[in-house]
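Novice: Here is my input; please provide its structure:
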Amino acid sequence: MYAKRHLAAAAGISSALIIILAPTAYANWQSSINSAATGFESRRWDDESYTEVRFKGCTQEYASGKWTKVAVWEDNFASPDNNHGTKTFTACFKGKDSVSAGEWTGLPSDNYYFRLQDTDGGLLNVRVVAQDTTQAD
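Specialist: Reported below is the predicted structural model:
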């Protein structure tokens, strides 16, 4: 009886470890942003070589500027994350269907996320956020 309980406990721990270590990254996705401040981080995605981040229909609360700065970061497990550059998005503030896009190339195969580096001190709203890893669009 002891051996069965011990084996069941080991199996349960193994299953929990598999769930914890399972990748949570997505290749391409679409979402929105509501009232995000500087420092906001997106969900993670798997990528290699190329990524594009698009914002459609941007507004800001508590800020007069019509811009936001977006950086793509490499999500490193055992060391500090790497910033692969920042883009300033302005066009998406021109109307609900206006789009700003940033492209990052030459990325090593890894997990990535974008971070709002600056929101002009306000809270950013984006009607549609899209992330794409296919350069041939």
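Novice: Only C-alpha atoms from now on, for both contacts and neighbour counts.
Specialist: Fine.
Novice: Where does Arg5 sit: helix, strand or coil?
Specialist: helix (DSSP: H, G, I helix; E, B strand; the rest coil).
Novice: Same question for Phe77.
Specialist: Three states are possible here, and by three-state DSSP the one that applies to Phe77 is coil.
Novice: For it, grab the count of nearby residues.
Specialist: 8 (other C-alpha atoms under 10 Å).
Novice: before we move on, what about Gln30?
Specialist: Using other C-alpha under 10 Å as the criterion, Gln30 is surrounded by 12 other residues.
Novice: Double-check it against Lys56; I have them as touching.
Specialist: No - between Gln30 and Lys56 there is no contact under C-alpha atoms under 8 Å: 10.9 Å.
Novice: so what sits against both of the two?
Specialist: Shared contacts of Gln30 and Lys56 (C-alpha atoms under 8 Å, 6 or more residues apart in numbering): Val128, Val129.
Novice: One more sequence to fold, the one below, so I can look at both together:
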Amino acid sequence: MALRASVRRAAVVLLSAVTIVGIFASPAQAGSWDSSLSGVGPGFESRRWYQPSSSTGTTIKFTGCTGGNTVVNVTLYKAVNNFPDTDYTKAAFTKCFASPTSTSTGNWNDHGAGDYYFVVNDGGVGSTVSVRYLVVSY
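Specialist: Okay, the predicted model is just below:
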């Protein structure tokens, strides 16, 4: 009997600890992916990702940018069936050109569930750009 009581106590302590961690943990983003870019030209489209309705928005980070300019414009798009895709505000990334470890960040509000992608230097403006590390969180 003593063994069962100690196992029960251990289970209660473990469950309590898990509950406390769950209460104080901050909500995580629904998903993310990372990659890099090498010499992409104006109009380059990223891979697409599905963003659920539980998303808090989209964050795109570029670290270590190089290229012919000192700015790269990033536009978030939502794919729409049978209509032109919806574009959202452009983010001008400049800080990522300062050094290989400098990061530029763009944040977009939640625009509902759907397939998303970003376009680099939309509209054909700018030169090629390389990005050492990029992260998309949603």
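Novice: Can you give me the TM-score here?
Specialist: With the length set by TM-score structural alignment, normalised by the length of the first structure, the two chains reach a TM-score of 0.71; 105 aligned residues with a C-alpha RMSD of 1.8 Å.
Novice: Roughly how far does Cys65 of the second structure sit from Val129 of the second structure?
Specialist: The spacing between Cys65 of the second structure and Val129 of the second structure, counted by C-alpha to C-alpha, to the nearest Å, is 7 Å.
Novice: Have a look at those two and say which one is more surrounded.
Specialist: Neighbours per residue, other C-alpha under 10 Å: of Cys65 of the second structure and Val129, the larger number sits with Cys65, 30 against 22.
Novice: which element follows the helix or strand hosting that one toward the C-terminus?
Specialist: Secondary structure here is read from DSSP states H and E; on that basis Cys65 of the second structure sits in strand 58-67. Note on strand 58-67 of the second structure: by DSSP H and E, the next helix or strand toward the C-terminus is strand 72-78.
Novice: tell me what the lengthiest strand in the first structure is packed against?
Specialist: Among the elements of the first structure assigned as strand by DSSP state E, the one spanning the most residues is strand 99-118. The helices and strands touching strand 99-118 of the first structure, judged by 3 or more C-alpha pairs under 8 Å, 6 or more residues apart in numbering; DSSP states H and E, are strand 45-61, strand 68-74, strand 82-89.
Novice: check contacts around the closest residue to Val53 of the first structure other than its chain neighbours.
Specialist: Excluding its sequence neighbours, the residue lying closest to Val53 of the first structure (C-alpha to C-alpha, 6 or more residues apart in numbering) is Gln131, at 4.6 Å. Gln131 of the first structure is in contact with Asn28, Trp29, Gln30, Thr51, Glu52, Val53, Arg54, counting by C-alpha under 8 Å, 6+ apart.
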